[in-house]
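Trainee: Any chance you could fold what I've pasted below:
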Amino acid sequence: YNCNIGDQVQRTYLQRGLFQLKGHTFKFEKFGNQQRQFFREFGSWLEYRITEESVYCLFCYLFKEDNGVQAGGDTFAGKGFKNWKKKEKLKIHEGCVNSAHNRARQKCERQSKKTQSEYKNRLNVVVDYIQFILNQALAFRGHNDSDGSSNKGNFLELLRFLVDY
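Mentor: Have a look, this model is predicted:
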């Protein structure tokens, strides 16, 4: 996916969560005479990609603003970071309270709250359906709940009826 991805892809990524390897032996990169490898200090927002042996900022990848300068440029949202010798760049990328990274994080949190609110509303509707059926002393299930059945029972038929509106 590219950086300007839609809401559905954002929701899918957020539901799946960060891809962080537990117990994986990370590849060493040679920097002069030293061997360096990935470290886990910034685990709350870094996603590691095995195929590229690099990390990305999940917040910036999903919610990057197109309005210009950000510490690390497009590295954390597009190219990937793997310069383990300069891990201070990760702290710089996080930046201050109003940094591009933190604005992307706030967008992510707002999106998550919005999604939670939508799910809560849907759940409340389903609970209301159940209360209605119970108050009317109706059976939940029909004789045949299979896909081909013309009457799947009060609960499923009521859900299907109301979803159409």
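
Trainee: going forward, measure contacts and count neighbours with C-alpha atoms only.
Mentor: Noted.

Trainee: farthest residue from the center of the protein?
Mentor: Most distant from the centre of the chain: Ala137, at 41.0 Å, with distances by Cα atoms, centre = their mean.

Trainee: Sequence B follows; please return its structure for comparison with A:
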Amino acid sequence: MYRFNSTWYEGSYSRWMEYSVKEDVVFCLCCYLFKNDYVKGNAGDFFTKTGFKAWNHNLERFQLHVGEVNSVHRRCFSKMLDFENQSQSIQVALNKQSEKKIRSEHRTHLEASTNVARFLLKFELSFRGHDESEYSKNKGLFLGLLEWLGKMLPDLNNVILKHAPKNAMMTSSKIQKDIVSACAQETVKAIIDDLDGDFFEMLVDESKDISHHE
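Mentor: Purely as a prediction, here's the structure:
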């Protein structure tokens, strides 16, 4: 019996051949997708619309459909490969460069916020201000120091506060607390590493028990 043979999927036609079980015909995927870019009208619709099923002449017709080096099928096939390899396209490369730049700007911004937090923690200074709105003249030390750093360092000013990429200012109270928590964890880790498994004691001045005796 002449019929579709699944072993054809293992040959050179496997990249473009699509078989419809319902219609019992073969289609060409790349020509279906891109043929209209090269051919106008209904020329050669066997592999794109009506489907091919002349099984007694299958291999000859497949080869005829593929054609010479510059045939419509080969051009469609090349276009399909380019479509599959979009990760190599110029636009994707530009997007990756843009994402890389944004990540770098985020890191610079986060480092500035972390350094400000470390300074305030070292000297036990308060972070928040009573009014932290954009036009406030006393936003608190955290935002005030960030603004001051921006004025001193123009490159930093381009990536912090209102100039932050994608409006990720990273100045909310939650983020400030996250930075403080991270500093606390790193401090504890540094102390533990310094002790190196040794014993230690803590002396707490004027600690009272329940009877109010020191």
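
Trainee: what TM-score do we get after superposing?
Mentor: After superposition, the two chains reach a TM-score of 0.54 (TM-score structural alignment, normalised by the length of structure 1), with 110 aligned residues with a Cα RMSD of 3.0 Å.

Trainee: Show me what the residue farthest from the centre of structure 1 aligns to in structure 2.
Mentor: In structure 2, the residue matched to Ala137 of structure 1 (TM-score structural alignment) is Leu110.

Trainee: three-state assignment of that match?
Mentor: Here Leu110 of structure 2 is recorded as helix under DSSP: H, G, I helix; E, B strand; the rest coil.

Trainee: Ok, Ser14 of structure 2 next?
Mentor: coil.

Trainee: which position in structure 1 aligns with it?
Mentor: Alignment note (TM-score structural alignment): Ser14 of structure 2 maps to Gly43 of structure 1.

Trainee: go on, Gly51 of structure 2?
Mentor: Using TM-score structural alignment, the equivalent of Gly51 of structure 2 in structure 1 is Gly80.

Trainee: give the contact list for that match.
Mentor: Applying Cα atoms under 8 Å, 6 or more residues apart in numbering, we find Gly80 of structure 1 in contact with 52, 54-56.

Trainee: make it 7 Å
Mentor: 54-56 (Cα atoms under 7 Å, 6 or more residues apart in numbering).

Trainee: so where do the strands sit in structure 2?
Mentor: 17-20, 25-28 (DSSP state E).

Trainee: Let's have the ones you listed in JSON lines, adding distance to Asn167 of structure 2 and mean neighbour count.
Mentor: As requested, these are arranged in JSON lines below (distance: least, Cα to Cα, whole Å; neighbours: other Cα atoms under 10 Å):
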{"stretch": "strand 17-20", "distance to Asn167 of structure 2": "47", "mean neighbour count": "16"}
{"stretch": "strand 25-28", "distance to Asn167 of structure 2": "47", "mean neighbour count": "23"}
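
Trainee: Could you dump those strands into TSV and include distance to Asn70 of structure 2?
Mentor: Shown next, in TSV, are these (distance: least, Cα to Cα, whole Å):
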stretch	distance to Asn70 of structure 2
strand 17-20	19
strand 25-28	17
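
Trainee: Out of these, which gets nearest to Lys177 of structure 2?
Mentor: strand 17-20 (57.5 Å; Cα to Cα).

Trainee: Any idea how far that closest one is from the middle of the chain?
Mentor: Distance, stretch centre to chain centre, for strand 17-20 of structure 2: 35 Å (Cα atoms, centre = their mean, to the nearest Å).

Trainee: Likewise for stretch 62-82 of structure 2?
Mentor: Centroid displacement of stretch 62-82 of structure 2 relative to its chain, using Cα atoms, centre = their mean, is 34 Å.

Trainee: Can you give me the end-to-end span of it?
Mentor: 22 Å (Cα to Cα, to the nearest Å).

Trainee: buried set for that stretch?
Mentor: Buried residues in stretch 62-82 of structure 2, counted by 16 or more other Cα atoms under 10 Å: 62, 65-66, 72-77, 79-80.

Trainee: same deal with stretch 38-47 of structure 2?
Mentor: Buried residues in stretch 38-47 of structure 2, defined by neighbour count with 16+ other Cα under 10 Å: 45-47.
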